[in-house]
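A.B. asks: below: sequence and its predicted model.
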Amino acid sequence: MTRSMPIPTNDLERIHNRAFDDILPGETASLQRTLTAQDIQLFALVSGDVNPLYVDPDFAATTQFNTVFAHGMWGGALISALIGTQLPGPGSVTLGQTLKFLAPVRIGDTLTVSVTVTARDEARQLLTLACSGINQEGCVVLEGESLVHAASEHIDVHRVSLPGIELRHSADGLNRLLQACQPLEPIRMAVVHPCDEVSFEAALDARDAGLIKPILIGPRDKLHALAAKGNHDLAGFTIEDVPHSHAAALRGAEMAREGQVEALMKGSLHTDELMSAVVPSAAQLRTKRRITHCFVMQTPFYPRPFIITDAAINIAPLLADKVDIVRNAIDLAHILGVSNPHVAILAAVETVNANMPATLDAAALCKMADRGQITGAVLDGPLAFDNAISLAAARIKGIQSPVSGKADILVVPDLESGNMLAKQLEYLGGAASAGIVLGAKVPIVLTSRADSREARIASCAIAVLVAHHYRVTPP
């Protein structure tokens, strides 16, 4: 008869075994684990098994399995952990094991693995253990048998403190952007009022990277003073001498309207001041689309770059505004090489709630995509943030979504939530970012005073890609 064994309680500091003489046939132990994408990736890194069935969602979607799943030996590793920590526990050695893998374990599945003593070899102190793994639906996904040598003495030791593991994906977005721009000629960019060291040097950095031919718009004396302070040579630079930031914004918009420049870049003036020169109908820079902002971000903890929109221009967008926010972001994703981006419409919950306008907007946007009013992407929403970026979170909540875990675009409910999300990812999540404004006849680099040199160069690189696209397909 099977019975649960009275194992001494292991805690965070100590770990105990069961000596061979204390173990009887029928005793059993189990542990439970929910599979995450990180579990699969870590196992692939340790084992070297990068079979795309396990690690490439796009490839797996073309197979009979439809999605990635755990390596079979991930379940075997859980059995090893159970033997080594509970039954028999510390001091035991597995001499042999046979396992059959009967069904895949997918991200979000909860696997309960168990071992049960079926035989004892007194002479050699060997235990035969029946092994099994059952998912949350009661399906047996693995079964087999282990032959284990158990220690004869009682063992009570301190639990070894292992180093933590932090799974970081490659964050080489800037290098890839620069590589994409390498075959393209530099564009003429108006740098509007670069009258502090950060914005002034950003223009020089972008020029030195071969991205832009900068036209500096601002008070000539201030620009020469900054050049002298930083020991920079302004020979060959075009300078538009204007008295102040307001005049610089107007002149930049005028040059864009007249086709003298293909992009604008914000200098040391406030965003509102620059955009107030661009947005009015008299500036003739508007298109049929609403002007919107996109953060292009890459964090070490997410496997692909992604776009957050709108986090800088539209404060409380209505549904009609969000349509253009989504369309502009889709266009940008296409320009960046994502042919069919996955768009997550974010809200606080994943269900439609009449008292939460963001969920209603999300449902409407998805229906518009179903009817062909929004094209070029896969939309889903409302999705809470965790369900948008984590397939495991979506599975645990029973959400079937084509976007979960592989969102390329995150559409936020309003500017405040988007701005906070982007800055949290940057300052707490180690994300690299770039900012671009779309919906005007030229791309606008809209950086913050706190942005890094890399962020400014990346933003200029995106502007180059957009400007060259506009040469072929005007907005």
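C.D. replies: Nice, I can see it.
A.B. asks: from now on I want contacts and neighbour counts done on CA atoms only, so please keep to that.
C.D. replies: Fine.
A.B. asks: Ala256 is in contact with Ala263, isn't it?
C.D. replies: Yes: assessed by CA atoms under 8 Å, Ala256 is found in contact with Ala263 at 7.0 Å.
A.B. asks: which neighbours do the two share?
C.D. replies: Residues touching both Ala256 and Ala263 (CA atoms under 8 Å, 6 or more residues apart in numbering): Val442.
A.B. asks: these two: which is more packed in?
C.D. replies: Applying other CA atoms under 10 Å to Ala256 and Ala263 shows that Ala263 carries more neighbours, namely 28 against 25.
A.B. asks: quick check, that one in contact with Leu438.
C.D. replies: No: using CA under 8 Å, Ala263 makes no contact with Leu438, being 10.7 Å away.
A.B. asks: got another one to weigh against that:
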Amino acid sequence: MIRSFDEVLQKLKSLETKKVAVAVAQDEPVLEAVRDAKKNGIADAILVGHKEEIEKIADKIGMNLSDFEIIDEPNVAKASLKAVELVSTGKADMLMKGLVDTATFLRSVLNKEIGLRTGKTMSHVAVFETEKFDRLLLLTDVAFNTYPELKEKVDIIHNAASVAHALGIEKPKVAAVCAVEVVNPKMPETIDASLLAKMSDRGQIKGCVVDGPFALDNALSEEAAKHKKVTGEVAGKADVLLLPNIHAGNIMYKTLTYTTDSKNGCLLVGTTAPVVLTSRNDSHETKMYSIALAALVADNMKK
């Protein structure tokens, strides 16, 4: 079981080097992340975008472009689609969003001819390493699905579990987090949480154990769970936090990012290959860790 990003990087050294296709690569933090990923043996890259702009940024950050393949495509939509095609045809193992708006990028990902769709719900997974915990913590969905319904939540759980499995967590503990740890008919999220728990009990959700509803404290703290008499395999020991909607997820993501000494990486999953989908405001370190996570997930998908 991998417990830190240092362990992620160490694990990747024993695996075949993966390749990431970067859509619209002329972005400084993205190129810094790609440069550092190459330097640390995390992944190689194919840079798709405006070659002249890529060269200007590379010169500014001291990046040796002779180590990378560049496909010159100044048109943003065409560059995005070309990067997706590289992944769907097996020339790259994963995809990364560069200096392209999310809508254009996702249209390429969902392209009917060469896209990465699977027919299931796509979802965002953020993986955090914090000083407080002795394990990595997975949050979902903090950036993609707005108000997921029960069926979508099942797919979101399976997607997060696939990332957890790549991290060596054989049976991830998934907590369906709400404002309270009891079922309240006036709070629909608690009803969904209880249904997901029962579906898990009956084997309708595979590869993990799901319980809920949980308040955040008794999902993460064994002491809080004991104090509130919340019991079960997941109570106080959650590996994955299933957030009820994008508001809760996004606020928690940014709270951890800006108020704690933490590291994180982000992926879009539920696709035929992992997709690095980070915020424009994310640091190049976060983007590099996201590439590392994608490489680990891509390797696990091939097994």
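C.D. replies: Nice, thanks for sending it over. Bear in mind the structure is a predicted one, so any value in this text is a computation, not a measurement.
A.B. asks: need the counterpart of Asp101 of the second structure in the first structure.
C.D. replies: Aligned counterpart of Asp101 of the second structure in the first structure: His270 (TM-score structural alignment).
A.B. asks: tell me where the longest helix sits in the first structure.
C.D. replies: In the first structure, with assignment by DSSP state H, the single longest helix is helix 453-472.
A.B. asks: please name every helix or strand in contact with it.
C.D. replies: helix 173-181, helix 197-208, helix 319-335, strand 432-438, strand 444-445 (3 or more CA pairs under 8 Å, 6 or more residues apart in numbering; DSSP states H and E).
A.B. asks: pick the most deeply packed of the ones you listed.
C.D. replies: Ranked by mean neighbour count, those are led by strand 444-445 with a mean of 28 (mean count of other CA atoms under 10 Å).
A.B. asks: Provide the aligned range in the second structure for that one.
C.D. replies: Going by TM-score structural alignment, strand 444-445 of the first structure sits over residues 275-276 in the second structure.
A.B. asks: kindly report the same for stretch 128-142 of the first structure.
C.D. replies: On the second structure, no counterpart of stretch 128-142 of the first structure exists by TM-score structural alignment.
A.B. asks: how close does the match of Asp101 of the second structure sit to Ala256 of the first structure?
C.D. replies: From His270 of the first structure across to Ala256 of the first structure, the span is 19 Å (CA to CA, to the nearest Å).
A.B. asks: could you do Thr299 of the first structure as well?
C.D. replies: 33 Å.
A.B. asks: so where do the strands sit in the stretch 1-150 of the second structure?
C.D. replies: Ranges of strands in the stretch 1-150 of the second structure, per DSSP state E, counting those that start in this stretch, are 18-23, 43-49, 69-72, 94-97, 123-130, 137-140.
A.B. asks: contacting residues around the closest residue to Arg3 of the second structure other than its chain neighbours?
C.D. replies: What sits nearest to Arg3 of the second structure in space, not counting adjacent residues and going by CA to CA, 6 or more residues apart in numbering, is Arg135, at 4.6 Å. Going by CA under 8 Å, 6+ apart, Arg135 of the second structure touches Ile2, Arg3, Ser4, Glu129, Asp239.
A.B. asks: check the gap between the aligned partner of Arg135 of the second structure in the first structure and Ile187 of the first structure for me.
C.D. replies: Alignment note (TM-score structural alignment): Arg135 of the second structure maps to Arg304 of the first structure. Distance of Arg304 of the first structure to Ile187 of the first structure, computed by CA to CA: 27 Å.
A.B. asks: check Val343 of the first structure too.
C.D. replies: 30 Å.
A.B. asks: equivalent range in the second structure for stretch 393-404 of the first structure?
C.D. replies: Under the criterion TM-score structural alignment, stretch 393-404 of the first structure matches residues 224-235.
A.B. asks: what is the burial count for the closest residue to Pro52 of the first structure other than its chain neighbours?
C.D. replies: What sits nearest to Pro52 of the first structure in space, not counting adjacent residues and going by CA to CA, 6+ apart, is Phe59, at 6.3 Å. Counted by other CA under 10 Å, the residues lying close to Phe59 of the first structure total 15.
A.B. asks: what helix or strand does Phe59 of the first structure sit in?
C.D. replies: Assigned by DSSP states H and E, Phe59 of the first structure belongs to helix 57-60.
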